[in-house]
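Peer 1: A predicted structure for the sequence below; I have some questions about it.
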Amino acid sequence: MQIANDTVVAIDYTLKDDEGAVLDTSEGKQPLSYLHGAGNIIPGLEKALEGKAAGEEVSVRIEPADAYGERREELKQAVPRNLFEGVDNLEAGMQFQAQGEGGTQIVTVVAVEGDQVTVDANHPMAGVPLNFDVKVVEVREASGEEKEHGHAH
């Protein structure tokens, strides 16, 4: 069976940046399973896997526009320190959930200066080309429940 919309796909993968550093991998873990066509993985990888079958391997470079998007400077902003109630030791690199116009999002603290905290709502991999080595482990028809819920079970 070939990968197409409404199939459940299991993949083993390694994700690297352009310098070859491993950013993520399924090595030593269960394969990643997702419902193809439901937006469960980045668009560029989903497109690269379309039509593949179990046992096939794919190496692909995904540009930011087809991954986590370009970095947007307007997503960085200074906010008052008092918004971080109960956090005594606020440091760059910490991540928090925040309510934005589009719902809940993750923000990363990039600087703490007095009563001002600069946060960045860009995805940590925004603006980064991603290099995937993928092996398709399994492809099967999605169940009605998986299609209805929009993800693999």
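Peer 2: Yes, it's here.
Peer 1: C-alpha only now, for contacts and for neighbours.
Peer 2: OK.
Peer 1: for Ala48, see how far away Val112 is.
Peer 2: To Ala48, Val112 is 41 Å away according to CA to CA, to the nearest Å.
Peer 1: cool, and Gln2?
Peer 2: Taken as CA to CA, the span from Gln2 to Ala48 is 13 Å.
Peer 1: now swap in Thr108 and tell me
Peer 2: 30 Å.
Peer 1: so for the two, which sits in the more crowded spot?
Peer 2: Neighbour comparison, Thr108 and Ala48: the larger count goes to Thr108, with 20 against 15 (by other CA atoms under 10 Å).
Peer 1: run through the residues that contact the more buried one.
Peer 2: Applying CA atoms under 8 Å, 6 or more residues apart in numbering, we find Thr108 in contact with 92-96, 119-121.
Peer 1: leaving out sequence neighbours, find the closest residue to it.
Peer 2: Distances taken as CA to CA, 6 or more residues apart in numbering place Gln95 nearest to Thr108, at 4.4 Å, with adjacent residues excluded.
Peer 1: ok, that neighbour touching Ala111?
Peer 2: No: counting by CA atoms under 8 Å, Gln95 sits too far from Ala111 to count as a contact (11.9 Å).
Peer 1: comparison target below:
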Amino acid sequence: MKKVEQNNKVKVHYTGKLESGEVFDSSEGREPLSFTVGAGQMIPGFEKGVLGMELNEKKTITIESEDAYGDRRDDLIQSVPKSQLPEDLNPHEGQQLQSQTSTGQVIPVVVTNVSEEEITVDANHPLAGKTLVFDVEVVGIDE
């Protein structure tokens, strides 16, 4: 039976959950996820988890934060004076915004606090610092 190896293009169906069981993403009802193992298209723990799996094999993979989206970083949380925001912006907690670095890179941020004078935004990935659990089924393996 063929097994997943480095550089194989694979197709998988998956359900991603937090340790609490809360589902954060799934391919259910969609096309399977396709990626090349070792190409850096997926979080490292997901790629490691599918290595050695056989076609049609199902498996649960638990991925610690360091092999997923990393630990939460306090340096990615910032306070921004409201005077620096566009006039027509009415920020609220949970709102997703985009920030631009001095090099022009666009970074998604989430508003975590709004006060009279400023807002606090968090540029950490929403899944940073979390252990992720994936139920995976390999449905295709190509050389």
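Peer 2: Yep, it's here. Here the structure is a predicted model, which means the values were calculated and not measured.
Peer 1: now do the contacts for Val50 of structure 2.
Peer 2: 4, 138.
Peer 1: and it, how far is that from Glu116 of structure 2?
Peer 2: Here the criterion is CA to CA. By it, Val50 of structure 2 lies 49 Å from Glu116 of structure 2.
Peer 1: again with Leu55 of structure 2
Peer 2: Taken as CA to CA, the span from Leu55 of structure 2 to Glu116 of structure 2 is 57 Å.
Peer 1: more neighbours, the two?
Peer 2: Taking other CA under 10 Å, Leu55 of structure 2 and Glu116 do not tie; Leu55 has more neighbours (18 against 7).
Peer 1: show me what contacts that one?
Peer 2: With CA under 8 Å, 6+ apart, Leu55 of structure 2 has these contacts: 1-4, 138-141.
Peer 1: how does it look with 10 Å?
Peer 2: 1-4, 10-12, 137-141 (CA atoms under 10 Å, 6 or more residues apart in numbering).
Peer 1: can you lay out those as a markdown table showing neighbour count and distance to Asp67 of structure 2?
Peer 2: Listed next are the contacts of Leu55 of structure 2 as a markdown table, based on neighbours: other CA atoms under 10 Å; distance: CA to CA, whole Å:
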| residue | neighbour count | distance to Asp67 of structure 2 |
| --- | --- | --- |
| Met1 | 5 | 28 |
| Lys2 | 10 | 26 |
| Lys3 | 14 | 22 |
| Val4 | 21 | 19 |
| Val10 | 21 | 20 |
| Lys11 | 19 | 21 |
| Val12 | 23 | 19 |
| Glu137 | 21 | 20 |
| Val138 | 22 | 20 |
| Val139 | 17 | 23 |
| Gly140 | 18 | 24 |
| Ile141 | 20 | 23 |
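Peer 1: preserved in structure 1, out of the residues you listed?
Peer 2: Checked against structure 1 using both residues aligned by TM-score structural alignment, their matches' CA atoms under 10 Å, the contacts of Leu55 of structure 2 keep these contacts: 2-4, 10-12, 137-141.
Peer 1: among the residues you listed, which are in helices?
Peer 2: Among the kept ones among the contacts of Leu55 of structure 2, DSSP state H puts none in helices.
Peer 1: if we only consider the residues you listed, which is nearest to Ser79 of structure 2?
Peer 2: Nearest to Ser79 of structure 2 among the kept ones among the contacts of Leu55 of structure 2: Val12, at 40.3 Å, using CA to CA.
Peer 1: surely the closest one touches Arg30?
Peer 2: No: with contact defined as CA atoms under 10 Å, Val12 of structure 2 does not reach Arg30; the gap is 11.0 Å.
Peer 1: got any residues that touch both of Gln95 and Ala111 of structure 1?
Peer 2: 119-120.
Peer 1: if we can go back for a sec, what about the residue nearest to Thr108 of structure 1, how many residues nearby?
Peer 2: So Gln95 of structure 1, with other CA under 10 Å, has 15 neighbours.
Peer 1: trace it over to structure 2, please.
Peer 2: Following TM-score structural alignment, the counterpart assigned to Gln95 of structure 1 within structure 2 is Gln96.
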